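Visitor: have a look at this fold, sequence not included:
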């Protein structure tokens, strides 16, 4: 609000500081949308895993058709929050194009598929081996926390003071940066958040190869070592195993389509890319 008022004031007066305040506003908007992403995953994603775990353990009496629709809406909402962050990040970079509506639709398939598959598989594993699933998630969280904290020009510069003209890194352990890295690492359990400028190709390749290996390991362990005496649970486990595979494949294919044909930096004929 502060920067918005300043933009209006300097715009009316014709002051050249208008652009400086606009850049500050869009950068703060990126930080705000990132906080929205973190909040949604800290609450909605973990709650959805808990509800689905109870569903696999208790059977059909624990849910209704309306509940399943709410679950689907939750996954789509998580994906849409990620799209909002990506769009805000693009708007803060004047040298890059905006993400088109068609591109946002492809991204919705990408994030819905990969996030939905991840939540399903964690819930399936938690219904079979709750303790080992918890330990595995904790190990995953610790490793991502260390990785995020040690990223150059990454978490150290989140919400940095606008008076600092250059990106800096502390020479010693920064408690607040470490805590932010730990919170952001929870989101990395489900999806990759690009919180620093630069090429994302290698980061996405590394992350989704790792996610594929983890998801495949959970599926293999569940198929060969999972146990359930309830016929209903066995039937639904098979259905959701297949669903998780289809969702993940859909998400990966959508991601490849996005970066090959619809990416905002690609000059394509099917989509009109409008510069900021």
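Guide: Structure received. This is a predicted model, so every value here is computed, not measured.
Visitor: drop to CA atoms for contacts and neighbour counts, all remaining ones
Guide: Noted.
Visitor: which stretches of the protein form helices?
Guide: Using DSSP state H, the helices of the chain run over 2-13, 17-40, 46-58, 65-91, 101-128, 130-149, 175-188, 201-225, 231-257.
Visitor: pull out the buried residues from the first one.
Guide: Put plainly, it is helix 2-13. Residues of helix 2-13 classed as buried: 3, 6, 7 (neighbour count, 16 or more other Cα atoms under 10 Å).
Visitor: returning to what we had before: looking at the helices of the chain, which is buried most?
Guide: Comparing these by mean neighbour count (mean count of other Cα atoms under 10 Å), helix 101-128 ranks first with a mean of 23.
Visitor: mind giving me the packing neighbours of it?
Guide: Using 3 or more Cα pairs under 8 Å, 6 or more residues apart in numbering; DSSP states H and E, the elements in contact with helix 101-128 are helix 46-58, helix 65-91, helix 130-149, helix 201-225, helix 231-257.
Visitor: gap between that helix and the chain center?
Guide: 10 Å (Cα atoms, centre = their mean, to the nearest Å).
Visitor: just want the angle from that helix to helix 130-149.
Guide: Angle of helix 101-128 versus helix 130-149, following axes from the mean of the first three to the mean of the last three Cα atoms, to 10 degrees, is 140 degrees.
Visitor: the inter-axis angle of helix 101-128 versus helix 46-58?
Guide: Using the same axes, to 10 degrees: helix 101-128 against helix 46-58 is 50 degrees.
Visitor: how many neighbours does residue 95 have?
Guide: 11 (other Cα atoms under 10 Å).
Visitor: how about residue 89, what does it touch?
Guide: 27, 30 (Cα atoms under 8 Å, 6 or more residues apart in numbering).
Visitor: and the gap between it and residue 145?
Guide: To residue 145, residue 89 is 22 Å away according to Cα to Cα, to the nearest Å.
Visitor: gap between the residue sitting nearest the centre point of the chain and residue 158?
Guide: When Cα atoms, centre = their mean is applied to the chain, the residue found nearest the centroid is residue 191 (3.9 Å). Here residue 191 is placed at a distance of 19 Å from residue 158 (Cα to Cα).
Visitor: just checking, residue 237 touches residue 59?
Guide: No: contact between residue 237 and residue 59 fails when scored by Cα atoms under 8 Å: they sit 10.5 Å apart.
Visitor: please tell me how far residue 100 sits from residue 7.
Guide: Taking Cα to Cα, one finds residue 100 at 26 Å from residue 7.
Visitor: how about residue 76?
Guide: Between residue 76 and residue 7 the distance, using Cα to Cα, works out to 34 Å.
Visitor: pasting the second one now:
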């Protein structure tokens, strides 16, 4: 049930980024163009931003709770991780909104290009979430949408170098988008003082997000700064789940060639009788 809960949290995370993230950028872009913020607009944008940060931290906590080879995440760590993603996504979304308010066509080209590069990067990482190859590619394409807005680890092992590369790219893109907007924004609707405030909001929000990221990894990470990854072979529950996923993939592959649905049978080491039999449908 905990493994299924982690998979459901992943699906909710994907749904949130497919719905709330584009809505957030659209709302912020309208606010920038109108140079005004209605109470309902501000509340809706804040709710979208909070839901994005909340779902990432929630998925990470549920994932760690479902795996015995991972130390559980504390609630303090979850709160700090929410703040980390809250400020980095806010900086990213505001930079997108500023650029899109002036360069609509080029913004679309930029988003598609960034998504293609991130999707290719994820595919090269060889993730293992779905049962079939094509389902895994579609999953990687959807995760690439998350990478438009924030970092999301989808590969086992140490991620500090990949995360560092991602945030260097994100910082460069945020700076370029904000500078281009500052050079070409409509000075009839937005004053120079308001423009400087928006630039400071983007930079300070990203800096706060990186600050909370360091707080999380230095003080509140479940494994701690002095510990590495625990050996997986000591945890039979995760081994059983990992082997079961491999077996299900094999069954699905055989199902395309076999005339009837294959069956998988479990036996106990000491008893000859069958305990459980189930079918995997294609």
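Guide: That came through, no problem. Since this is a predicted model, take the numbers as computed values, not measurements.
Visitor: hang on, the earlier thing: find the nearest non-adjacent residue to the residue nearest to the centre of structure 1, please.
Guide: residue 115 (6.5 Å; Cα to Cα, 6 or more residues apart in numbering).
Visitor: what's the match for that neighbour in structure 2?
Guide: By TM-score structural alignment, residue 115 of structure 1 lines up with residue 89 in structure 2.
Visitor: residue contacts, residue 185 of structure 1?
Guide: For residue 185 of structure 1, the contacting residues are 141, 142, 144, 145, 148, by Cα under 8 Å, 6+ apart.
Visitor: my error: substitute residue 101 of structure 2 in the last question.
Guide: Contacts for residue 101 of structure 2 (Cα under 8 Å, 6+ apart) come out as 29, 30, 32, 33.
Visitor: ok, the residue in structure 1 that the first one lines up against - contacts?
Guide: The reference is to residue 29 of structure 2. Under the alignment (TM-score structural alignment), residue 29 of structure 2 pairs with residue 53 of structure 1. The contact partners of residue 53 of structure 1, taken as Cα under 8 Å, 6+ apart, are 123, 124, 126, 127.
Visitor: turn those residues into CSV, columns for distance to residue 105 of structure 1.
Guide: Formatted as CSV, the contacts of residue 53 of structure 1 follow (distance: Cα to Cα, whole Å):
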residue, distance to residue 105 of structure 1
123, 27
124, 28
126, 31
127, 33
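Visitor: closest to residue 70 of structure 1 among the residues you listed?
Guide: Minimum distance to residue 70 of structure 1 across those is 16.1 Å, recorded for residue 123 (Cα to Cα).
Visitor: would you quantify the distance from the closest one to residue 51 of structure 1?
Guide: 8 Å.
Visitor: over to residue 139 of structure 1?
Guide: Note on residue 139 of structure 1: its distance to residue 51 of structure 1, by Cα to Cα, is 23 Å.
Visitor: go on, residue 72 of structure 1?
Guide: 13 Å.
Visitor: do the same with residue 222 of structure 1
Guide: 19 Å.
Visitor: swap in residue 91 of structure 1?
Guide: Computed with Cα to Cα, the distance linking residue 91 of structure 1 and residue 51 of structure 1 is 36 Å.
Visitor: and what of residue 87 of structure 1?
Guide: 31 Å.
Visitor: cool, and residue 5 of structure 1?
Guide: Residue 5 of structure 1 sits 44 Å away from residue 51 of structure 1, going by Cα to Cα.
Visitor: got it, and residue 125 of structure 1?
Guide: Distance from residue 125 of structure 1 to residue 51 of structure 1, by Cα to Cα: 13 Å.
Visitor: with residue 94 of structure 1 instead?
Guide: 42 Å.
Visitor: let's have the helices and strands packed on helix 101-128 of structure 1 in JSON lines, adding distance to residue 185 of structure 1.
Guide: What follows is those, written out as JSON lines (distance: least, Cα to Cα, whole Å):
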{"stretch": "helix 46-58", "distance to residue 185 of structure 1": "13"}
{"stretch": "helix 65-91", "distance to residue 185 of structure 1": "15"}
{"stretch": "helix 130-149", "distance to residue 185 of structure 1": "5"}
{"stretch": "helix 201-225", "distance to residue 185 of structure 1": "13"}
{"stretch": "helix 231-257", "distance to residue 185 of structure 1": "21"}
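Visitor: residue 32 of structure 1 is nearest to which of those?
Guide: helix 65-91 (8.7 Å).
Visitor: what stretch of structure 2 does that closest one fall on?
Guide: In the comparison with structure 2, helix 65-91 of structure 1 aligns to the range 39-65 (TM-score structural alignment).
Visitor: mind checking how far that stretch is from the chain centre?
Guide: Counting by Cα atoms, centre = their mean, stretch 39-65 of structure 2 comes out at 11 Å from the chain centroid.
Visitor: tell me roughly how far it lies from structure 1 on average.
Guide: Aligned to structure 1 and superposed, stretch 39-65 of structure 2 gives a mean residue distance of 1.3 Å (mean Cα distance after the TM-score superposition for structure 1).
Visitor: next one: stretch 80-92 of structure 2
Guide: Stretch 80-92 of structure 2 sits 0.7 Å off on average (mean Cα distance after the TM-score superposition for structure 1).
Visitor: so which residues make contact with that stretch?
Guide: With contact meaning Cα under 8 Å, 6+ apart, stretch 80-92 of structure 2 is reached by 49-50, 52-54, 56-57, 149-150, 170, 174, 201-203, 205-213, 215-216.
Visitor: quick one: map residue 166 of structure 2 onto structure 1.
Guide: Using TM-score structural alignment, residue 166 of structure 2 pairs with residue 207 in structure 1.
Visitor: actually, residue 211 of structure 2.
Guide: Looks like residue 211 of structure 2 aligns to residue 253 there (TM-score structural alignment).
Visitor: can you tell me how far the spatially closest residue to its match that is not a sequence neighbour is from residue 46 of structure 1?
Guide: Nearest residue to residue 253 of structure 1, sequence neighbours excluded (Cα to Cα, 6+ apart): residue 110, at 7.5 Å. Residue 110 of structure 1 sits 20 Å away from residue 46 of structure 1, going by Cα to Cα.
Visitor: kindly report the same for residue 195 of structure 1.
Guide: Taking Cα to Cα, one finds residue 195 of structure 1 at 22 Å from residue 46 of structure 1.
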